[in-house]
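Trainee: Predicted model, plus sequence, below.
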Amino acid sequence: MINSFGVIGGDERMRYLASSIAADGYPVCAYGFENSGPIRGVAETPLLDLVKKSSVILLPLPATRDGETLLAPFAAEPIRLDDEFAALFRNRTVYGGMLQKLTASSAVWKEIEPEDYYRREELAVGNAIATAEGAVEAAIREYPGTLNGAKCLVTGLGRIGKNLALLLHAMGAHVYVAARKKGDLMFARALGAEPLTYREITQRFDIIFNTVPARVIGAPVLARQDEDTLILELASAPGGIDTESALRMHIRVVEALSLPGRVAPKTAAEYIKEAVYNMLEE
C-alpha cells in the first residue's frame, strides 16, 4: 500500500517538504498554509479531511514553541494543541521535530507515540552543513571586512564546528578552533585550523563563531577583544557567550539561530524528507 502524507503547519521548510514528497509521486495533503499561496502538487484540505486521507502525518520543526499552539506561521488561525487535536491522529504514523512540548500538551500523545525526526543523525549532519553555510553568510553580511585574511575563532568541534572550520579555511580565513577533547584538537589541526584549549584563548579575533550551548566565552576572553570584534551565536539557549559582559564592553553579539530554515529551507526540507523516508523503511 502506497503511503499518503499529510503536512500540518510549519515554515518554508514544510512547504518545500510537501512539494518534494508530492514530486516523488505520493499523494500529499496540507493544512495550515492558508496565507502562503498554493503548494505545487499538494492538495490543501481541511484538517479533518487531511487526517482521513493520510496514513503519515508530518508535523513541523519545532512542532511548537509555546506548548499551546502548533508552529504554523502561514495558518489563517492558531492551531491549538489539546486533547481533541491529539486524538485526531490515533491509528496514524506521526513524525515531527523537537516533540517534547507537543507531547506534554496532552496525555493522548502517549497512545499515539509520535516519532521525532529531529533526533535522526542524517538530519543532524545535514542541518550542520546548512548551519555552517548560514553562519558564513551572516559573517559576510555583518563583518565590514572580508573573511579572506580574517582571524576567526570557532568554539566547539561538533558537526557544525567541523563544517564551519572547513568553509572558513577554504575561504582563506585564519581559523582557530577551541575545544576540550584532545581528539578534537588534533582533528582541528587536520582541518587546517590552529587548535586551542579554552584556557589558551588569549588573542584578539576579528570574528568569533560559538557553537557550544554552554558558557565558554566569558568576560576574560571578551576583555581581550575590541569593539570591532563580531561574535556570532549559533548555539541554542543558554548559548556560550556572556552577553551581559559583551554589552558592557560594546562588543557586538549577533544571534544566528535556526539557520537551516531561514537560509536554506529547500535543502533543509530535503534533509527532513530523507530522515522521514528512512524512518518509514525501518
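Mentor: Sure, I can see it.
Trainee: can we go C-alpha only for contacts and neighbour counts from here?
Mentor: Will do.
Trainee: all strands for the stretch 101-250 of the chain, in order.
Mentor: For the stretch 101-250 of the chain, applying DSSP state E, counting those that start in this stretch gives strands covering 115-116, 151-155, 174-178, 194-196, 207-210, 230-233.
Trainee: Is it possible to get CSV of those strands that adds distance to E84 and mean neighbour count?
Mentor: Formatted as CSV, the entries for those read as follows, by distance: least, CA to CA, whole Å; neighbours: other CA atoms under 10 Å:
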stretch, distance to E84, mean neighbour count
strand 115-116, 19, 19
strand 151-155, 45, 25
strand 174-178, 49, 25
strand 194-196, 53, 20
strand 207-210, 41, 25
strand 230-233, 39, 24
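Trainee: so where's the longest helix in the chain?
Mentor: Once the chain is assigned using DSSP state H, the helix that runs over the most residues is helix 121-142.
Trainee: that older thread, do you know which of the strands of the stretch 101-250 of the chain lies nearest Y277?
Mentor: strand 115-116 (12.6 Å; CA to CA).
Trainee: before we go on, here's another structure to hold up against the first:
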Amino acid sequence: MEPKKFLILGGDNRSIELANLLYEDGHNITISHIEGLNFRDCHIIIGPLPFTKDNKTINAPFHIEKIPIEIVFESMKKGQVLMAGGIADEQMKKAMKYGIELVDYFDREELQILNAIPTAEGAIKLAIEHSVITLHNSNVLILGFGRIGKILANMLHGIGANVYIAARKVKDIAWIKSLNYKAIGFNQLNENVGDMDFVFNTIPSLILTKERLEHFHRKTLIIDLASKPGGVDFMQAEELGIKVIHALGLPGKVAPLTAANIIKETIYNIIEERGI
C-alpha cells in the first residue's frame, strides 16, 4: 500500500495506538483537533468506535471541548472518506447529504470476530477480580452463542470451568453439545440459574427479567457484555442483591493495542477492496 494521509479523529486509547501503528507502517498521521486542521488534505479520516455516544458529537474522551459531527462533515470535501465504528443510520444519511463517504468498520465480520477475543479476555478478567472463587470448577452460564459466546466458552472451558450455554437455534444447540459444553434451552433457564456461579450475557435484548432474576442465587456474579441498554433488569438485580457488571468497550480498556491492530487491518481491507 502506498503511504496515505490519515487523520485520527477522537477516540480512546485504541485511537492513540492506531495512530502509532499507522505511523510505523509509513503513513502520514495527524491527530485530531478541529481548529486549525485542514480536513481536505487527508486521504482518509478515521473516527472512533463508537462514532458517537450522544448522536451529536464525536466520541472523543481526551478532548476538552466537544467535537460536533456537523462541523466535521462541513469541514470535509465531497467524496472524502471517513471510517468509524457503530455509525447510526441518521449519521449515514447526514453524510450522504454532504457527499461524504462514511464507512462503518464495525460492520465488518473480520473485526467483530477478532474483537470478540479481547472482549472475552476482559470479561474473564472482571470475573476473577470481582469474585472470591476460582473460575476453575465453577458453574458458568453463557447466554448466547454468537461470536463472543463461542470464544468466551472456549476460554472458560480451557480454564476448567463447567460451561453451560443457553441458545435458541437448533444448530447452535448441536454445536454446543458437539464441543462438550452443556446446552440449556431458554425455557429451562429458571430451573438452572440458581446453580450458577457466573453468568455472562452476550444477547443485546432483555433476557434476565425480574421473573428470571428471582431464581438466581444472591452470590451469582452477572457480567453483561451486551451493548446498551443491555440484557439485564439492573434495578431488579440491585433490589435482589445480585451483583451485575455492565462491561462495555472492553477491547479498548484491556487490550487497546490489540484492538487497534484489529481496526488497522480492517481499514486496510476496506481500502484494498474499495480501491481508496
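Mentor: Perfect, thanks for sending it. These numbers were taken from a predicted model, which means no experiment stands behind them.
Trainee: helix/strand/coil for T30 of structure 2?
Mentor: strand (DSSP: H, G, I helix; E, B strand; the rest coil).
Trainee: before we move on, back to that, how much does the longest helix of structure 1 stray from structure 2?
Mentor: Comparing helix 121-142 of structure 1 with its match in structure 2 after superposition yields a mean distance of 0.7 Å (mean CA distance after the TM-score superposition for structure 1).
Trainee: What range does that helix cover in structure 2?
Mentor: Mapped onto structure 2 using TM-score structural alignment, helix 121-142 of structure 1 spans residues 109-130.
Trainee: And the matching stretch, what's buried?
Mentor: Residues of stretch 109-130 of structure 2 classed as buried by neighbour count (16 or more other CA atoms under 10 Å): 111-112, 114-124, 126-127.
Trainee: What sits closest to the most centrally placed residue in structure 2 if chain neighbours are left out?
Mentor: Centre of structure 2 computed as the mean C-alpha position; nearest residue by CA atoms, centre = their mean is G249, 5.3 Å away. Residue nearest to G249 of structure 2 in three dimensions, not counting chain neighbours: T119, with 7.8 Å by CA to CA, 6 or more residues apart in numbering.
Trainee: just A264 of structure 1 next, same as before
Mentor: Sequence neighbours aside, A130 is the residue nearest to A264 of structure 1 in space, at 6.5 Å (criterion: CA to CA, 6+ apart).
Trainee: on that earlier part again, translate the residue nearest to the centre of structure 2 into the numbering of structure 1.
Mentor: Residue correspondence to structure 1 (TM-score structural alignment): G249 of structure 2 is matched to S258.
Trainee: gap between that match and A264 of structure 1?
Mentor: Counting by CA to CA, to the nearest Å, the gap between S258 of structure 1 and A264 of structure 1 amounts to 10 Å.
Trainee: try V221 of structure 1
Mentor: Computed with CA to CA, the distance linking V221 of structure 1 and A264 of structure 1 is 32 Å.
Trainee: Repeat that for G67 of structure 1.
Mentor: The spacing between G67 of structure 1 and A264 of structure 1, counted by CA to CA, is 26 Å.
Trainee: can you check V94 of structure 1 too?
Mentor: 24 Å.
Trainee: Please compare those two by neighbour count and tell me which comes out ahead.
Mentor: When neighbours are counted by other CA atoms under 10 Å, V94 of structure 1 and A264 differ, and V94 comes out ahead with 20 against 17.
Trainee: Aligned to that one, what sits in structure 2?
Mentor: When the structures are aligned by TM-score structural alignment, the residue of structure 2 matched to V94 of structure 1 is L82.
Trainee: helices or strands up against whichever helix or strand that match is part of?
Mentor: When secondary structure is defined using DSSP states H and E, the element that contains L82 of structure 2 is strand 81-84. The criterion is 3 or more CA pairs under 8 Å, 6 or more residues apart in numbering; DSSP states H and E, and the helices and strands that strand 81-84 of structure 2 contacts are strand 44-46, strand 101-104.
Trainee: Check which element follows the first one along the chain.
Mentor: Same thing as strand 44-46 of structure 2. Using DSSP H and E, the next helix or strand after strand 44-46 of structure 2 towards the C-terminus is helix 69-75.
Trainee: helices and strands around that following helix, which ones?
Mentor: With contacts taken as 3+ CA pairs under 8 Å, 6+ apart, helix 69-75 of structure 2 sits against no other helix or strand.
Trainee: Identify the residues contacting it?
Mentor: With contacts defined as CA atoms under 8 Å, 6 or more residues apart in numbering, helix 69-75 of structure 2 is touched by I34, N38, F39, R40, K56, T57, I58, A95, Y98, I100.
Trainee: N59 of structure 2 versus the fourth one, what's the distance?
Mentor: What that stands for is R40 of structure 2. Using CA to CA, we find R40 of structure 2 at a distance of 21 Å from N59 of structure 2.
Trainee: out of those two, which sits in the more crowded spot?
Mentor: N59 (24 against 13).
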